[in-house]
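J.: here are the coordinates; sequence isn't available:
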């Protein structure tokens, strides 16, 4: 499995393909740079993986970061980093090509590659059953009091309770979601921006995780 990277969703736009005469909807993602903060081995940890830090500040001997506690500072000390916003692990088959403090940038991806994008969906807050589950509404006239009410939620004496998992009003969105097999249309190496085909979870400014898709093996 190839290593992935964390990034920030910038927003959506479109790229025009002159040859095919079509407009391709794309999402712009600012990828990396990330730094290798830890290397896990099968002998010590049970599996081979590397840990990447995103949103890091290099330690210059004077700067301090109040939100980083002492255990975190000790963990990041080996990679010469004073603070880090996010940490993420990636399982890799070969650890020899990675070292502590190595910088991982957007160049690990290439044009035409397929990736899976993991992010948190936009939160909708507390919603009723009509918006949350697309329930139908009741009559809107003739004195009806049941417009958007959920209706009955169970039987009477038997079973005498509401079954778990009943679809009712509640919190909508704000959960982790994965969009698979999105193709990289264009890479802007100078600004570390990747344009992937289609939409990804979350709003602009959200942190997202790009992982190479298994579709690359099937197409290669």
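T.: Done, it's in. This is a predicted model, so every value here is computed, not measured. Numbering: from 1, shown residues only.

J.: From now on I want contacts and neighbour counts done on CA atoms only, so please keep to that.
T.: Noted.

J.: Just list the residues touching the residue of the chain positioned farthest from its centre, thanks.
T.: Residue farthest from the centre of the chain, counting by CA atoms, centre = their mean, is residue 142 at 48.1 Å. Not one residue lies near residue 142 by CA atoms under 8 Å, 6 or more residues apart in numbering.

J.: Mind listing residues that contact stretch 199-208?
T.: 6-12, 25-27, 117-122, 177-179.

J.: Keep only those of these that are in strands.
T.: Counting by DSSP state E, the part of the contacts of stretch 199-208 found in strands is 6-12, 25-27, 117-120, 177-179.

J.: all strands of the protein, in order?
T.: Using DSSP E, the strands of the chain run over 5-17, 22-31, 34-40, 49-58, 81-91, 103-104, 114-120, 125-127, 170-172, 176-188, 193-197, 207-212.

J.: what's the angle between the fifth one and strand 34-40?
T.: Just to be clear, that refers to strand 81-91. Following axes from the mean of the first three to the mean of the last three CA atoms, to 10 degrees, one obtains 60 degrees for the angle between strand 81-91 and strand 34-40.

J.: before we move on, back to that, of the strands of the chain, give the one that comes closest to residue 218.
T.: Distance to residue 218, taken as CA to CA, is lowest for strand 114-120 among the strands of the chain, at 10.7 Å.

J.: what packs against the closest one?
T.: strand 176-188, strand 207-212 (3 or more CA pairs under 8 Å, 6 or more residues apart in numbering; DSSP states H and E).

J.: want to try TSV for the ones you listed, with distance to residue 51 and mean neighbour count as columns?
T.: What follows is the helices and strands packed on strand 114-120, written out as TSV (distance: least, CA to CA, whole Å; neighbours: other CA atoms under 10 Å):
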stretch	distance to residue 51	mean neighbour count
strand 176-188	20	18
strand 207-212	13	22
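
J.: ok, second structure coming up, stack it against the first:
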């Protein structure tokens, strides 16, 4: 499916036609450079590889420097493949936000969620905790409670929800509506939240 790479700027709100305030995420999407065109004959499948965001050449591996120079562009931060482009793209072409989306479209946003570190079950899974402070409870308000049986099966089942590392995962939020596009600044406003922190890279795809 077609799409574009961008950087999450932050959030704002715009008013709809009926006067409602719509919370939106602002994404600087593109311009992206076509760094590779994959075909069935050479790669076994058809896809277009896009690159976004400038990067210092000294921090780029030499094979990747040659890869970017072949496309006639400088070193880039992020690469992503898209398999269904309606238009024919060639090596070195530039893809902008208006080439992919228009206002009123729906898209999927892919990004890396904020890392929360090691968290307990209340924050990680939404547990309510053990309960009140009466009936012998002491400092267990946010504890998980019992996690397994005694003599049988004498173990804790795999997959039991417990405390652990939270966040930092690849997350896809589906069916976000394109509220507004500002082509002069390569900005796109989508309704709702997009995964990731401010200035993190995201992928917007149809």
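T.: Received, thanks. Just so it is clear, the structure is predicted and the values come from calculations on it, not from any experiment.

J.: still on that earlier bit, of the strands of structure 1, which stretch is the most buried?
T.: The highest mean neighbour count among the strands of structure 1, using mean count of other CA atoms under 10 Å, belongs to strand 193-197: a mean of 24.

J.: Structure 2: matching residues for that one?
T.: Aligned by TM-score structural alignment, strand 193-197 of structure 1 falls on residues 187-191 of structure 2.

J.: ok, residues contacting that stretch?
T.: Contact with stretch 187-191 of structure 2 is made by 22-29, 97, 176-182, as judged by CA under 8 Å, 6+ apart.

J.: and with 7 Å instead?
T.: 22-29, 176-182 (CA atoms under 7 Å, 6 or more residues apart in numbering).

J.: average distance between it and structure 1?
T.: Compared with structure 1 after fitting, stretch 187-191 of structure 2 has a mean deviation of 0.7 Å; criterion: mean CA distance after the TM-score superposition for structure 1.

J.: just to revisit the earlier point, can you tell me which of the strands of structure 1 is nearest to residue 68 of structure 1?
T.: Closest among the strands of structure 1, using CA to CA: strand 81-91, at 6.1 Å.

J.: what's the average distance of the closest one to structure 2?
T.: Its matched residues in structure 2 lie on average 1.1 Å from strand 81-91 of structure 1 after superposition (mean CA distance after the TM-score superposition for structure 1).

J.: ok, back up a step: any chance of the strands of structure 1 in TSV, with distance to residue 136 of structure 1 too?
T.: Compiled in TSV, these are given as follows (distance: least, CA to CA, whole Å):
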stretch	distance to residue 136 of structure 1
strand 5-17	32
strand 22-31	32
strand 34-40	47
strand 49-58	45
strand 81-91	42
strand 103-104	50
strand 114-120	28
strand 125-127	14
strand 170-172	17
strand 176-188	26
strand 193-197	34
strand 207-212	34
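
J.: right, and the ones you listed - which one's nearest residue 163 of structure 1?
T.: Residue 163 of structure 1 lies closest to strand 170-172 among the strands of structure 1, at 16.1 Å (CA to CA).

J.: Please name every helix or strand in contact with the longest helix along structure 1.
T.: The single longest helix within structure 1, with elements called by DSSP state H, is helix 70-76. Helix 70-76 of structure 1 sits against strand 81-91, with contacts defined as 3 or more CA pairs under 7 Å, 6 or more residues apart in numbering; DSSP states H and E.

J.: list the helices and strands the strand it packs on packs on?
T.: Here strand 81-91 of structure 1 touches strand 49-58, helix 70-76, going by 3+ CA pairs under 7 Å, 6+ apart.

J.: Export those as a markdown table, with columns for distance to residue 128 of structure 1.
T.: Below are these laid out as a markdown table (distance: least, CA to CA, whole Å):
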| stretch | distance to residue 128 of structure 1 |
| --- | --- |
| strand 49-58 | 37 |
| helix 70-76 | 42 |
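
J.: List just the one of the ones you listed that sits closest to residue 153 of structure 1.
T.: strand 49-58 (45.9 Å).

J.: can you tell me which of the helices and strands packed on strand 81-91 of structure 1 comes nearest to residue 151 of structure 1?
T.: In terms of CA to CA, the element of these nearest to residue 151 of structure 1 is strand 49-58, at 47.5 Å.

J.: Residue 178 of structure 1 - nearest residue in space that isn't next to it in sequence?
T.: Using CA to CA, 6 or more residues apart in numbering and skipping the chain neighbours, the partner closest in space to residue 178 of structure 1 is residue 118 (4.4 Å).

J.: ok, the spatially most central residue of structure 2 - contacts?
T.: Closest to where the C-alpha atoms of structure 2 average out (CA atoms, centre = their mean) is residue 111, at 1.2 Å. Going by CA under 7 Å, 6+ apart, residue 111 of structure 2 touches 170-172, 195-196, 201-203.

J.: Next, format those residues as a markdown table and append distance to residue 57 of structure 2.
T.: Shown next, in a markdown table, are these (distance: CA to CA, whole Å):
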| residue | distance to residue 57 of structure 2 |
| --- | --- |
| 170 | 27 |
| 171 | 30 |
| 172 | 31 |
| 195 | 28 |
| 196 | 26 |
| 201 | 19 |
| 202 | 22 |
| 203 | 23 |
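
J.: Thanks a lot, catch you later.
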